[in-house]
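In: Sequence and predicted model, in that order:
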Amino acid sequence: MQTSTRPLPDPAATESLGAALGAALPDTLVIHLNGDLGAGKTTLVRALLRALGHEGAVRSPTYTLVETYDCGSRRIYHLDLYRLADPEELEFIGLRDLLDGPSVLLVEWPERGAGVLPAADLRVQLTVAGAGREARLDAETEDGRDVLRRLE
């Protein structure tokens, strides 16, 4: 596993990291986003999507569980599993269909999908650090390591 830690002193730094991640993404990747409520997960996703050219609204999929974005040739799925009662519910929302073909999965609260959700290529842990945040990025696969190399 390869790890990178970045200070995020303000929301602009979180947005900058999101934009850099967007620029570094391959066509297919699974990113697990961890952090407490308000840690900046959706802010990071919004900036990533903007970097890929998405101009519309970016809503947190807290109630819908998944929002789909077409960004050029890429399909990005933003999942928020906070309200998931049972990991098996992922089958009902069509998780297998989301994984059919090139796609990027950005998953908030991935621990709630344990046993059903695909393993992460990259884990992003956002934590409160003083007045700002800190991001720890853990590459779990070679694709994840490639993303970290592109961020350097």
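Out: Yes, it's here.
In: drop to CA atoms for contacts and neighbour counts, all remaining ones
Out: OK.
In: quick check: longest helix of this structure.
Out: helix 11-24 (DSSP state H).
In: name the helices or strands packed onto that one?
Out: Applying 3 or more C-alpha pairs under 8 Å, 6 or more residues apart in numbering; DSSP states H and E, one finds that helix 11-24 contacts helix 41-51, helix 142-151.
In: Please point out which parts of the last one sit buried.
Out: Applying a neighbour-count criterion of 16 or more other C-alpha atoms under 10 Å, one finds 143-148 buried in helix 142-151.
In: and the comparison structure, right after this:
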Amino acid sequence: MKIFLADTEATLGLGIALGESLPPGSVILLEGDLGAGKTTLVQGIGKGLGITEPIVSPTFTLINEYTEGRLPLYHLDLYRLEPQEVLSLNLESYWEGVEVTPGIVAIEWAERMPYKPDSYLSISLTYGDEGDRQAEITPFDCAIDKIIAVIDSRILQVGSQNSV
């Protein structure tokens, strides 16, 4: 599924729709160049979950945990790591809910992961010359029908607000 995102607000809107509709245990693997909107999308997910705390990129802390919303949000950034370093993080504890409350796991720079969960959404963000972006969402062994319906209605709302 490819979605055209006209601006930062549309990227936030997509994130909000995901935050409102994803069930506990959902994993989102984010890929895209610097500035493509990965952190903006995660900020929208946080808003959709009802998190009021500012969501910032965990580039230097690696993992930020936000627990005040509908579900916890675990925001990881692997930009500074090599695949071998990622192994020592035991990321599966986040999506398996072994040591943490099941929530939504959003991982930036997921291409640095030497392994993937059994079920996840892959979101690849690219940007154009005009500040626009495109998100390509690919589900891997997860139901996405309800999520697509929420995303479609959210995009229509954002589009109609922008055209007024």
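Out: Arrived safely. Given the structure is predicted, the values throughout are model-derived calculations rather than measurements.
In: what's the TM-score for these two chains?
Out: Here the TM-score for the pair of chains, by TM-score structural alignment, normalised by the length of the first structure, is 0.85; 147 aligned residues with a C-alpha RMSD of 1.9 Å.
In: now, which of the buried residues of helix 142-151 of the first structure sits nearest residue 128 of the first structure?
Out: Nearest to residue 128 of the first structure, judged by C-alpha to C-alpha, of the buried residues of helix 142-151 of the first structure is residue 148 at 21.7 Å.
In: Can you tell me how far that closest one is from residue 120 of the first structure?
Out: According to C-alpha to C-alpha, to the nearest Å, residue 148 of the first structure and residue 120 of the first structure sit 14 Å apart.
In: Can you mark which positions in stretch 62-70 of the second structure are buried?
Out: Under 16+ other C-alpha under 10 Å, the buried positions of stretch 62-70 of the second structure are 62-64, 66, 69.
In: Might you specify the subset of those located within strands?
Out: Under the assignment DSSP state E, those contribute 63-64, 66 to strands.
In: Quick check, central residue of the first structure?
Out: The centroid of the first structure falls nearest to residue 106 when counting by C-alpha atoms, centre = their mean (3.1 Å).
In: Please identify the helix or strand for that one.
Out: Taking DSSP states H and E as the criterion, residue 106 of the first structure maps to strand 104-108.
In: now swap in residue 101 of the first structure and tell me
Out: Per DSSP H and E: residue 101 of the first structure is located in neither a helix nor a strand.
In: Tell me, how many residues neighbour it?
Out: Using other C-alpha atoms under 10 Å, residue 101 of the first structure has 11 other residues around it.
In: list the contacts for it?
Out: With contact set as C-alpha atoms under 8 Å, 6 or more residues apart in numbering, residue 101 of the first structure has no partners.
In: With residue 132 of the second structure instead?
Out: Counting by C-alpha under 8 Å, 6+ apart, residue 132 of the second structure touches 4-8.
In: one step back: turn the buried residues of stretch 62-70 of the second structure into TSV, columns for distance to residue 15 of the second structure.
Out: Shown next, in TSV, are those (distance: C-alpha to C-alpha, whole Å):
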residue	distance to residue 15 of the second structure
62	20
63	19
64	17
66	15
69	14
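In: Looking at these, which one is closest to residue 77 of the second structure?
Out: residue 62 (5.2 Å).
In: The closest one maps to what in the first structure?
Out: By TM-score structural alignment, residue 62 of the second structure lines up with residue 65 in the first structure.
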